[in-house]
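# quick one, fold the following:
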Amino acid sequence: MLNIAATLAHWCRTRRPCAVATVTAATGSTPLPVGTSLAVDSDGNVAGSISGGCVDGAVYELCRRLLAENGAPEQARFDSSDTDAWAAGLMCGGSISVYVQPIHPADQAPLATALTAAADERTVALLQITETADPDLAGRVLSLPADGTLTPQLPVPPQLTTRAAAAHRTGTSSLVHAPAGPHCAPASALVHTCRPAPDMLIFGAVEFADALSQAGRFLGYHVTLCDARPVFATRDRFPHAHAVVTDWPHRFLAHTSTDERTVVCVLTHDTKFDIPLLRDALRRDVGYVGAMGSRRTHEHRLDLLRAEGVSPGELKSLNAPIGLDIGAATPQETAISIVAEIIAHTRGRPGMPLADTSGPIHARTSY
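Purely as a prediction, here's the structure:
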């Protein structure tokens, strides 16, 4: 649901009824993860996709029917063993289960607030009740703070909120189940979570940095460009970066929060900037550290980092020369090689041609 938060928030603010279809389970070769939604409003406008196009047409018609009939939520399943599913176009060999729910904004007061927060890239979690015998809970979408205190407060099984809160803390979207509790019927719910955009920190106001900042922004990173030289670190030169900072790289990093999703790209290949920055970056909680430069430059850089006391284990996490070997020549091609390596590193993939690998094609992610 949160993959189309901005559109849904607008529909809720304008009191526009809609139907939302959400993936609750996915197996095999399916392109989009649990929590992904497609929505249709009362005028027939559509937002999102749940299958990369395979069954979206059939789901669209189901949404339209539920809206026209003011019907109850429905469960649907599409897979390659089902004749109807093939007719709907699910040719990938996978299987998806979909929960389709009409939403009337007047009956879901907390929803617009939570969706607006998600569209603004704030941390948000929603609990969407998909199965329950309690008529007060059926079809409700509830705001879920990290402590598990639901808004509004309703008789939800305690294990459901506990499991949902755990999913919230890890930033995963998933289907959770709970048995009956005191004065509570058993229930199942989709937990929808989103977190603020991860940070991409680019050091070095060089030509490659402009292309990389554009690619990073396209991938959903909050991009910051930092360089100690004010004549080069300007907004005009790097219009795609969210922020352009003039400071010594290691000093800027020292005052910047990072986490396991943060990406650090060092493009300066100048030892007076690189060494103190990389020494500190390799000891931080970050997801990826890469550095530009020739193989000869990198070997010299490694010697200097060892002299600074950087351990072999820390050096092992340095991706340098930065990027995948795709024959990149231009800044734009180089940016593609860098973000391709970042994606492969983040997903734990080898970065090889799919034709030379086996197993699932699509990495399992969440919204």
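
# can we go C-alpha only for contacts and neighbour counts from here?
Will do.

# burial check on D82, number of neighbours?
13 (other CA atoms under 10 Å).

# hmm, V339 is touching R217, no?
No. Counting by CA atoms under 8 Å, V339 does not reach R217; the two are 10.7 Å apart.

# please enumerate the helices of the stretch 151-300 of the chain.
158-170, 207-218, 249-254, 271-281, 295-307 (DSSP state H, counting those that start in this stretch).

# closest one to Y288 among the ones you listed?
helix 271-281 (9.4 Å; CA to CA).

# quick check: angle from the closest one to helix 295-307?
60 degrees (axes from the mean of the first three to the mean of the last three CA atoms, to 10 degrees).

# which parts of helix 271-281 are buried?
273-279, 281 (16 or more other CA atoms under 10 Å).

# pick the one among these closest to P17.
Distances from P17 to the buried residues of helix 271-281, taken by CA to CA, are shortest for A281, at 48.4 Å.

# sequence B follows; please return its structure for comparison with A:
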Amino acid sequence: MLDIAEELNRWMDEGRSFAVATVVAVTGSAPRGPGAALAVDSAGTVVGSVSGGCVEGAVYDLCLQALRTGESVTERFGYSDEDAFAVGLTCGGVIDVLITPVGARAPARAVLRAALSAAVRGEPAALARVARGPAEILGRALLVRPDGTYEGGLGGQEDLDRTAEANTRAMLETGRTGTVGLEGCGWDGSYRPGGLTLLVESNVPPPRMIVFGAIDFAAALVRAGKFLGYHVTVCDARPVFATRARFPEADDIVVDWPHRYLRHTETDGRTVLCVLTHDAKFDVPLLQAALTMPAAFIGAMGSRRTHEERDRRLREAGVTERQLARLRSPIGLDLGARTPEETALSIVAEIIAVRRGGTGVPLTGSETPIHRERIGSGAENPANLHTVH
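Next up, the predicted model:
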């Protein structure tokens, strides 16, 4: 539900009652992943989406029902050739959806409000909700901060909340959204076969994209990176080129030698590094540093001849084969790109393919699955199953 935090936070401020449906788990092909949400207020207003249209109507009805009953429920939408007219996913996948009413006196309203406010402010936090377990605690919520402090509770004993906090914080530390099972934990602190399943939604700062080289291709890549949700930094040693006028959409503009800046800035396993300088005096020391640092993607622009020369220089500088294997060069997928905008599209297409495990080949005539399994998307077994045509 944190993906529609701004709208739901506004609804909270206005005192609206609403029900929110959140994708808990995905099996097979499905348009949206865990955490995707749709909400309906008491007047029937809708925000968000859980399936790209396939099951929205049925989920809408379930939200209105939850508002009437005040009860949370987990529903499954799947595929069956035996029921050609049932509501569900035409793509053949299975999704589990948690529907939670958030009325004026809902037990979890205060903690949900705190979670939404934190997401709107960009504060790192993770929201854990009971997605499978006894009906009396389904939808109960816990908001966990990076330092281990938390708000709310699962309605049971303190030991259960502490166990949930530890598991939720582990998800937050890696920025993951998905399910986590608390095996053998009963809501009242007793042993219970099967335990509980929590849906954990992590809200972390956006991943970084650092673009080295203040050229026209970089301006187009900045726009593409912002569109994909990255915090984009442009770095170049030349102050005449690295200007706000040339890169108005960049979050940060740094005038410094690229390798020096990179050595003193923070990267992690989600960071994308795009080297567009294609000049050996910048590229070699920069890539020497980059290939020893955590990053999700390291790519360098240049012709194949430039790549071969750069590769030779990096080897001479002591870069190992294992490190060189991390380098995507020449950067981008083969789209036949010519313009800066087309080139930027080819670069972000490769970034997405690397991130999601895509092949980059056309889907037409391909046998590869369109929607791959997501981390934390393993489906549980809620009682209700909706099948599809």
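
# turn the buried residues of helix 271-281 of structure 1 into a markdown table, columns for distance to A117 of structure 1.
As requested, the buried residues of helix 271-281 of structure 1 are exported to a markdown table (distance: CA to CA, whole Å):
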| residue | distance to A117 of structure 1 |
| --- | --- |
| F273 | 38 |
| D274 | 37 |
| I275 | 39 |
| P276 | 37 |
| L277 | 34 |
| L278 | 35 |
| R279 | 36 |
| A281 | 31 |
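
# need the residues that contact stretch 256-266 of structure 1.
Stretch 256-266 of structure 1 is contacted from outside by 198-204, 274, 281, 284-292, 342, using CA atoms under 8 Å, 6 or more residues apart in numbering.

# going through those residues, which ones are buried?
Applying 16+ other CA under 10 Å to those flags 198-204, 274, 281, 284, 286-292, 342 as buried.

# could you list which of these belong to strands?
199-203, 288-291 (DSSP state E).

# report the secondary structure state of N9 of structure 2.
For N9 of structure 2, the assignment made with DSSP: H, G, I helix; E, B strand; the rest coil gives helix.

# quick check, it in contact with A114.
No. Counting by CA under 8 Å, N9 of structure 2 stays clear of A114, with 9.1 Å between them.

# between these two, point out the one with more neighbours.
Per other CA under 10 Å, whichever of N9 of structure 2 and A114 has more neighbours is N9, with 21 against 17.

# ok, for that one, nearest residue in space, not its chain neighbours?
L116 (5.6 Å; CA to CA, 6 or more residues apart in numbering).

# list the residues that contact that neighbour.
2, 5-6, 8-9.

# among those residues, who's most crowded?
L8 leads the contacts of L116 of structure 2 on contacts (other CA under 10 Å) with 26 neighbours.

# which position in structure 1 aligns with that one?
Using TM-score structural alignment, the partner of L8 of structure 2 in structure 1 is L8.

# contacting residues for its match?
39, 112, 115.

# same check, this time on D210 of structure 1
Taking CA under 8 Å, 6+ apart, one finds 237-241 in contact with D210 of structure 1.

# same question for V289 of structure 1.
For V289 of structure 1, counting by CA under 8 Å, 6+ apart, the contacting residues are 263-266, 281-282, 317-319.

# now, of these, which are buried?
263-266, 281-282, 318-319.

# for the residue nearest to N9 of structure 2, helix, strand, or coil?
Quick answer, by three-state DSSP: L116 of structure 2 is helix.

# alignment lookup: it to structure 1.
Using TM-score structural alignment, L116 of structure 2 sits opposite L115 in structure 1.

# measure that match to E121 of structure 1 for me?
For L115 of structure 1, the distance to E121 of structure 1 (CA to CA, to the nearest Å) stands at 10 Å.
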